[in-house]
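1. sequence-free structure coming up:
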């Protein structure tokens, strides 16, 4: 059990660092208050998760440690639903309904698409 905890912690720590770097980079290009950093992290995280599930799903018992490191750890540390929800509340409070709808729908639709494409990549790997 300690090994699994360490794998999740290592992956989560690395994912969190990448999440921070993504936000720093994306802030330079954000326009009109669109939460670009969170959007990029969540979509890219969905894509990576799809790839991992496709690859590791072929032999789940053999790939358990890799799944813990990448799916539970890295993707869990990289993506952020809580920030997504918080940013939507801020847009709602600012009465920026157009951006709220665009951000929410784009995040969900592009996120689902990213998982599907990643899964397809992972299965064919």
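-> Right, received. Where do you want to start? Note that the structure is predicted; figures quoted are calculated from it, not measured.

2. all contacts plus neighbour counts: C-alpha atoms, from now on.
-> Will do.

3. buried set for the longest helix seen in the chain?
-> Longest helix of the chain, by residue count under DSSP state H: helix 97-124. Across helix 97-124, burial judged by 16 or more other Cα atoms under 10 Å covers 99-100, 103, 107, 110-123.

4. Off-centre distance for that helix?
-> For helix 97-124, the distance from its own C-alpha centre to the chain's C-alpha centre is 10 Å (Cα atoms, centre = their mean, to the nearest Å).

5. list the helices and strands it packs on?
-> Contact here means 3 or more Cα pairs under 8 Å, 6 or more residues apart in numbering; DSSP states H and E; on that basis helix 97-124 packs against helix 36-56, helix 81-93.

6. ok, second structure coming up, stack it against the first:
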């Protein structure tokens, strides 16, 4: 039987992630805010892989909170609006720092697991 609490956890996480995304975007507007949430989200997601054992908590964090906190669509629109040079720099920075944050998160997760 499927866990009936999972959709509620995903919805609650989504609400909190979207609200947090809005607050970060207000504090750090534009591409820099998107960069912050994408790098932070990469770190927390990777960290949770090593630390979180509960499937319910993983659904809450990964599928709910972090998927609505990070934002590919905003990243794509903002990147195209920056023009070719700055757009390419934005893509490079987001991917480089996102991967670095994920590596650090995985390492931290292994250390604290």
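-> Looks like it arrived, so ask away. Source: prediction; values computed, not measured.

7. What would you report as the TM-score here?
-> Remark: TM-score between the superposed chains equals 0.91 [TM-score structural alignment, normalised by the length of the second structure]; 110 aligned residues with a Cα RMSD of 1.2 Å.

8. follow-up on the earlier one: want to try JSON lines for the helices and strands packed on helix 97-124 of the first structure, with distance to residue 18 of the first structure and mean neighbour count as columns?
-> JSON lines is the format used below for those (distance: least, Cα to Cα, whole Å; neighbours: other Cα atoms under 10 Å):
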{"stretch": "helix 36-56", "distance to residue 18 of the first structure": "9", "mean neighbour count": "23"}
{"stretch": "helix 81-93", "distance to residue 18 of the first structure": "15", "mean neighbour count": "14"}
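
9. Take these and lay them out in CSV including distance to residue 13 of the first structure.
-> Formatted as CSV, those follow (distance: least, Cα to Cα, whole Å):
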stretch, distance to residue 13 of the first structure
helix 36-56, 14
helix 81-93, 17
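
10. what's the closest of those helices to residue 67 of the first structure?
-> With Cα to Cα as the measure, helix 36-56 is the member of these nearest residue 67 of the first structure (6.5 Å).

11. Show me what the closest one is packed against.
-> If contacts are counted by 3+ Cα pairs under 8 Å, 6+ apart, helix 36-56 of the first structure sits against helix 2-27, helix 64-67, helix 76-78, helix 81-93, helix 97-124.

12. how many degrees apart are the last one and helix 81-93 in direction?
-> For helix 97-124 of the first structure against helix 81-93, the angle by axes from the mean of the first three to the mean of the last three Cα atoms, to 10 degrees is 160 degrees.

13. quick one: helix 97-124 of the first structure aligns where in the second structure?
-> The alignment of helix 97-124 of the first structure onto the second structure (TM-score structural alignment) covers residues 84-111.

14. now the equivalent of residue 13 of the first structure over in the second structure: how far from residue 69 of the second structure?
-> Under the alignment (TM-score structural alignment), residue 13 of the first structure pairs with residue 15 of the second structure. As for residue 15 of the second structure, its distance to residue 69 of the second structure is 9 Å (criterion: Cα to Cα, to the nearest Å).

15. One more: residue 8 of the second structure?
-> 17 Å.

16. and the residue positioned nearest the centre of the second structure, how far is that from residue 101 of the second structure?
-> Nearest to the mean C-alpha position of the second structure, by Cα atoms, centre = their mean, lies residue 41 at 2.7 Å. Residue 41 of the second structure sits 9 Å away from residue 101 of the second structure, going by Cα to Cα.

17. Nothing else from me, thank you.
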